[in-house]
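In: no letters, just coordinates:
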């Protein structure tokens, strides 16, 4: 799935209207839905590549109750499409896939420069590496 970046003024579902930019704090907390429109979870934070400024990943939280017992998984940004009819992001990811996905740690000491772990993540989701090959 590719991020919609159209700025045309049409009201078709999934097509961006007006300004194609959004502040990062407005993305955090945005709902994520499966292909059938069922709520999967929400975006906790974005992982942005320092040099290019491109969003590489969204960390998504799901499960739990009232913020307790939530799981977090890192999803390649290319797996999300903003759907204006839902007011959130739609993905082709199922809950079962999410539960079986490799995780990248939130721990401050986690080595985000470990390309092998990132390759594992991208291979699992069948997405191209954001950094190129």
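Out: Received, thanks. Computed from a prediction, not measured in an experiment: that's the story for all the values here.
In: every contact and neighbour count from this point should use C-alpha atoms.
Out: OK.
In: buried ones in the longest strand belonging to the chain?
Out: If you go by DSSP state E, the chain has its longest strand at strand 39-48. Buried residues in strand 39-48, defined by neighbour count with 16 or more other Cα atoms under 10 Å: 39-47.
In: list the contacts of whichever helix or strand comes after it.
Out: In the C-terminal direction, the helix or strand that comes right after strand 39-48 (DSSP states H and E) is strand 55-62. With contacts defined as Cα atoms under 8 Å, 6 or more residues apart in numbering, strand 55-62 is touched by 40-49, 70-77, 130.
In: okay, one more to line up with it:
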């Protein structure tokens, strides 16, 4: 049977098409860009995105771990909308591009909690 409707936006994307995409605030202001996607190999899911943020606010370009659920694709703008207030991001504990944290579920749980998101491994899958 032939499919008569065509989806306007994809359900799946290669990671390298996401890396480098700009991240904007709810107000539409440029916050930075996605530097990397960190994959949870046991769960087979994106654990978090690494956001470079700060070149625009004098913070010397720190990196931040952002829960994947906090980002919404804006295909027409070739960007991701960050559903976290800028002031929350400005006060977050970031890391230097040359000194990444060791990812553990304990560390990641504090990151998710800080941004107000439930860790993905605690959400029942449908």
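Out: Looks like it came in fine. Keep in mind the model is a prediction, meaning the values are calculated, not measured.
In: return the residue of the second structure aligned against residue 33 of the first structure.
Out: Structural alignment (TM-score structural alignment) places residue 33 of the first structure against residue 24 in the second structure.
In: hang on, that match packs against residue 83?
Out: No: counting by Cα atoms under 8 Å, residue 24 of the second structure sits too far from residue 83 to count as a contact (9.2 Å).
In: for the nearest residue to the match of residue 33 of the first structure once chain neighbours are set aside, what are its contacts?
Out: Leaving aside its sequence neighbours, residue 24 of the second structure sits nearest to residue 30 (Cα to Cα, 6 or more residues apart in numbering; 4.5 Å). Residues in contact with residue 30 of the second structure (Cα under 8 Å, 6+ apart) are 22-24.
In: with residue 124 of the first structure instead?
Out: The contact partners of residue 124 of the first structure, by Cα under 8 Å, 6+ apart, come to 101-102.
In: can you show me the helices along the first structure?
Out: Along the first structure, the segments classed as helices by DSSP state H run 24-27, 95-100, 115-125.
In: tell me, how many residues neighbour the aligned residue in the first structure for residue 11 of the second structure?
Out: Using TM-score structural alignment to pair residues, one finds that residue 11 of the second structure aligns to residue 20 in the first structure. Other residues lying near residue 20 of the first structure total 12 when counted by other Cα atoms under 10 Å.
In: repeat for residue 94 of the second structure
Out: Other residues close to residue 94 of the second structure by other Cα under 10 Å number 19.
In: any idea how far residue 118 of the first structure is from the residue mapped onto it from the first structure?
Out: Residue 94 of the second structure maps onto residue 103 in the first structure, with residues paired by TM-score structural alignment. Applying Cα to Cα, to the nearest Å, the value for residue 103 of the first structure to residue 118 of the first structure is 10 Å.
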